[in-house]
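Colleague: The following block contains a protein sequence and its predicted model.
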Amino acid sequence: MSDVTDWKAPPGSQLERLLGLARAPAPVRTAVVHPVDGLSLAGALEAAQAGLIAPVLVGPAAKIHAAAKAVDLDISGLELRDTPHSHAAAAEACALVRSGAAAAIMKGALHTDELLEAVIHPALGLRTERRMSHVFIIDVPTYPKPLLVTDAAINIAPDLATKRDIVQNAIDCARAMGVERPKVAILAAVETVNPKMTATLDAAALCKMADRGQIVGGALDGPLAFDNAISREAAEAKHIVSDVAGDADILLVPDIESGNMLAKQLFYLARAQSAGIVMGAQAPIMLTSRSDGVLSRLASCAVALLVAQAGRLKPAR
């Protein structure tokens, strides 16, 4: 396992700043779902050593112990909830959150769909009155602050009502990270409303919803093209007068394809690093990936800690 003292974040890294924000509070009690391989166990232990989470391992005890032994990890001091298989582990994790015995969930060695299937169960899951959505918290070396991109992982082609929830989830995430009034840029291909382009119509409607108090806590503007959202020079060249343009904290993408491509372009072409979290359930959910580095995994835990402490959403009625 990588020791948390072995890595160093790049100077000025926004993800390192997140870790700093999360160091003072007590670690969040986290249900780690089906950690039956060395990678998921190591991730949980790294976060525990960093003081970010207090892990509760949920899954088949024999497989968890075998995985720990295979990579020489000591899990003797961790709480373990024995379940027969991954489906039961996901259900037990949800039960722990509903009972108050856990305040966050971390995905282990199971498919994301399998975990989310348990989370959205109408009776035994963690649904609230909001749609769940994924938020990437991205550290782009050429951008002066964290850039949140949503939703690039869960909602495929969100309608206006779903986009409203996606925006509110992202605002809540940013506020938990210490951004007092997040600036939300609603992306489209152009910066003017075009009746033939649904993304521009939705952008205009979302801005009016914010004016009417249907979205709270942030400043919205859109439609905005990507360049106008993150570059003051580009916004000024188009004569856009806006507090959001050129200084966005949050980028709302039109659909999952555009969001996924945008995020991955930043990762691979701009050497960006990211954390990720699912918002909108009764507890934050960390969907860690096998390709995530130590810093990304720890930063995801830091965001989950901050979101959990900011307050829990009410269950769906």
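Modeller: Sure, I can see it. Since the model is a prediction, treat every value here as computed from it, not as a measurement.

Colleague: Every contact and neighbour count from this point should use C-alpha atoms.
Modeller: Will do.

Colleague: The residue sitting nearest the centre point of the chain: what's it in contact with?
Modeller: Taking C-alpha atoms, centre = their mean as the criterion, Ile277 is the residue nearest the geometric centre of the chain, at 1.8 Å. Applying C-alpha atoms under 8 Å, 6 or more residues apart in numbering to Ile277 gives the contacts His134, Val135, Phe136, Pro284, Ile285, Met286, Leu287, Ser300, Val303, Ala304.

Colleague: just Ala44 next, same as before
Modeller: Val32, Ile53, Pro55.

Colleague: ok, now with 7 Å
Modeller: Pro55 (C-alpha atoms under 7 Å, 6 or more residues apart in numbering).

Colleague: Look up which helix or strand it falls in, please.
Modeller: helix 38-49 (DSSP states H and E).

Colleague: quick one: stretch 26-40 to chain centroid distance?
Modeller: Centroid displacement of stretch 26-40 relative to its chain, using C-alpha atoms, centre = their mean, to the nearest Å, is 16 Å.

Colleague: List the buried residues for it?
Modeller: Buried positions in stretch 26-40, judged by neighbour count with 16 or more other C-alpha atoms under 10 Å: 27-40.

Colleague: Which one of the contacts of Ile277 is nearest to Ala170?
Modeller: Val135 (6.5 Å; C-alpha to C-alpha).

Colleague: Ile171 is in contact with that closest one, correct?
Modeller: No. The criterion here is C-alpha atoms under 7 Å, and Val135 misses it with Ile171 at 10.1 Å.

Colleague: dropping in the other structure now:
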Amino acid sequence: MHENRTYDEIRVGDRAEMPRLCAADDLFAFAHCSGNHNPMHLADRDGDGDGVNEAQAPQMWVASLISGLLGWKLPGPGVAMESLCVRWMDVAQAGDQLVARAEVLAKEPGGRIRLRVEVDRADDGTALMGGEAVVRAPQVKMTFVEDEIPGLVVQRHLHFDRLIDEARALGPLTLAVAAPENAVSLAGALEAAAAGLATPILVGDPARIAAAAAELGASLDGVEIVEACGHHAAAETACLLVREGRAAALMKGALHTDDLLRAVLDRDRGLRAGRRLTHVFVMDVPGLPHPLLISDAAINIAPDLETKADIVRNAIDVARAVGIELPKVGVLSAVEVVNPAIPSSIDAALLSKMAERGQITGGLVDGPLAMDNAVDLGAARTKGIKSLVAGQAEVLIAPNLDAGNMIAKELSYIAHAEAAGVVMGARAPIVLTSRADGPKARLASCAVASLARVFAAGAR
């Protein structure tokens, strides 16, 4: 319970303080609320051209901490601010721990209270702001339940930013792009090249590729083009470039996924490597502290147990490649107990036992888990599930393609996640993007392929 302090209760010399971390997301939220989009105050921008992202808190955001202190603690709910006269002495930056303080200087007629106010940096005591406030104190004693107000999630994709930076540091990935013969598919390859993530080799009809470039207003100067007439020939030629070592990964262009995978699976000229081909979504969900992987959502329609085992193995490899040292893999079903009437619950239990016996390695695997108790600790505890995975899964294995695809698209269109897509299990990663993907998702797909290739090389 929380009580305010009325005019009659307040005494000269009364004090209150309130700590607050200046988080990067606070700066974005303030920019939305205030309309102040000055890049000096945004954590991922360089506002003055010096090559350094400033991430300075707006001075009025610092002043808003005084509003919070007076409105909740001294005097508290029911207060009305009449004036605030302050001077700023220094700036706060994202990551600073701050403390706002107030001290009652005088009680004045009309229910007014005059207070000294200040905001300091907590670690070294540096004064950021100081001055005086005059408020009308509440006249009626009130008690409030400290209900949480609606939460805010800032739609940033920090995980993809990190993956792109890490992949860029590895140097460009030579990418055989099969049939980039429309603007969308060509844009992905050229964006990756411009970002320093890839050196594309464009395989297809040169005239169509040139027309796509003209539509984009993009230059193909210095970009290698290998002629191949028809999508089947483009897919075969792209695979040949990988087999010959001229390319390190494949990228789907304007051809159908089946046409590309048919060439990959060709026993004589393809890229078979012993495992089933499986698709892995790496998703950057705003507010989630780690990437979330979902598999299989694009290739295996109704996988049997053997295929699911490869789905898990490939997903673990990708998770480790993107920086999750010991991935927690939740194998999903509709329930968290084995039910003979629900085949996916049996498969999940068998996959968990296979991991326990060393048939699947590199991660912690548990199932069956329902979606809620796979990703939410509270739900897992409510169900009494004791597991190192339950409630904190970083990889979700769907029972079939329908379920995996729905999970991924719900996260994209309802939770505003970005999704990077790769196909694993072949000799080289395959970048599989959608026409609906934005630039960040396309770049992240190339970054994941680059990181996965380096991981696979180190794991051999």
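Modeller: Perfect, I can see it now. Keep in mind it's a predicted model, so treat the numbers as computed, not measured.

Colleague: re the thing from before, which residues in structure 2 does the helix holding Ala44 of structure 1 match up with?
Modeller: Using TM-score structural alignment, the residues of structure 2 aligned to helix 38-49 of structure 1 are 183-194.

Colleague: Which position in structure 2 pairs with Ser133 of structure 1?
Modeller: Counting by TM-score structural alignment, Ser133 of structure 1 lines up with Thr278 in structure 2.

Colleague: if we can go back for a sec, mind giving me the packing neighbours of the helix or strand following the helix holding Ala44 of structure 1?
Modeller: Remark: after helix 38-49 of structure 1, the chain's next helix or strand is strand 53-59, criterion DSSP H and E. For strand 53-59 of structure 1, the contact count by 3 or more C-alpha pairs under 7 Å, 6 or more residues apart in numbering; DSSP states H and E identifies strand 28-33, helix 38-49, strand 79-82, helix 86-99 as packing neighbours.

Colleague: follow-up on the earlier one: the helix holding Ala44 of structure 1 vs structure 2, mean deviation?
Modeller: The superposed helix 38-49 of structure 1 is, by mean C-alpha distance after the TM-score superposition for structure 1, a mean 1.2 Å from where its aligned residues fall in structure 2.

Colleague: and that helix, how far from the chain's centre?
Modeller: For helix 38-49 of structure 1, the distance to the chain centre is 18 Å (C-alpha atoms, centre = their mean).

Colleague: ditto for stretch 22-40 of structure 1
Modeller: 15 Å.

Colleague: what about stretch 405-425 of structure 2, start to end distance?
Modeller: One end of stretch 405-425 of structure 2 sits 19 Å from the other (C-alpha to C-alpha, to the nearest Å).

Colleague: residue range for it in structure 1?
Modeller: Aligned using TM-score structural alignment, stretch 405-425 of structure 2 spans residues 260-280 in structure 1.

Colleague: Which stretches in structure 1 count as strands?
Modeller: Secondary structure of structure 1 (DSSP state E): strands at 28-33, 53-59, 79-82, 104-107, 133-139, 147-150, 183-187, 219-224, 250-252, 273-279, 285-286.

Colleague: Switch these over to JSON lines; also include distance to Leu126 of structure 1.
Modeller: Output for these, formatted as JSON lines (distance: least, C-alpha to C-alpha, whole Å):
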{"stretch": "strand 28-33", "distance to Leu126 of structure 1": "13"}
{"stretch": "strand 53-59", "distance to Leu126 of structure 1": "17"}
{"stretch": "strand 79-82", "distance to Leu126 of structure 1": "19"}
{"stretch": "strand 104-107", "distance to Leu126 of structure 1": "11"}
{"stretch": "strand 133-139", "distance to Leu126 of structure 1": "13"}
{"stretch": "strand 147-150", "distance to Leu126 of structure 1": "20"}
{"stretch": "strand 183-187", "distance to Leu126 of structure 1": "27"}
{"stretch": "strand 219-224", "distance to Leu126 of structure 1": "28"}
{"stretch": "strand 250-252", "distance to Leu126 of structure 1": "24"}
{"stretch": "strand 273-279", "distance to Leu126 of structure 1": "11"}
{"stretch": "strand 285-286", "distance to Leu126 of structure 1": "11"}
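
Colleague: quick one: which of the ones you listed is nearest Ser242 of structure 1?
Modeller: strand 219-224 (7.4 Å).

Colleague: What residues in structure 2 pair up with the closest one?
Modeller: Against structure 2, strand 219-224 of structure 1 falls on residues 364-369 (TM-score structural alignment).

Colleague: again, but for stretch 198-209 of structure 1
Modeller: Counting by TM-score structural alignment, stretch 198-209 of structure 1 pairs with residues 343-354 of structure 2.
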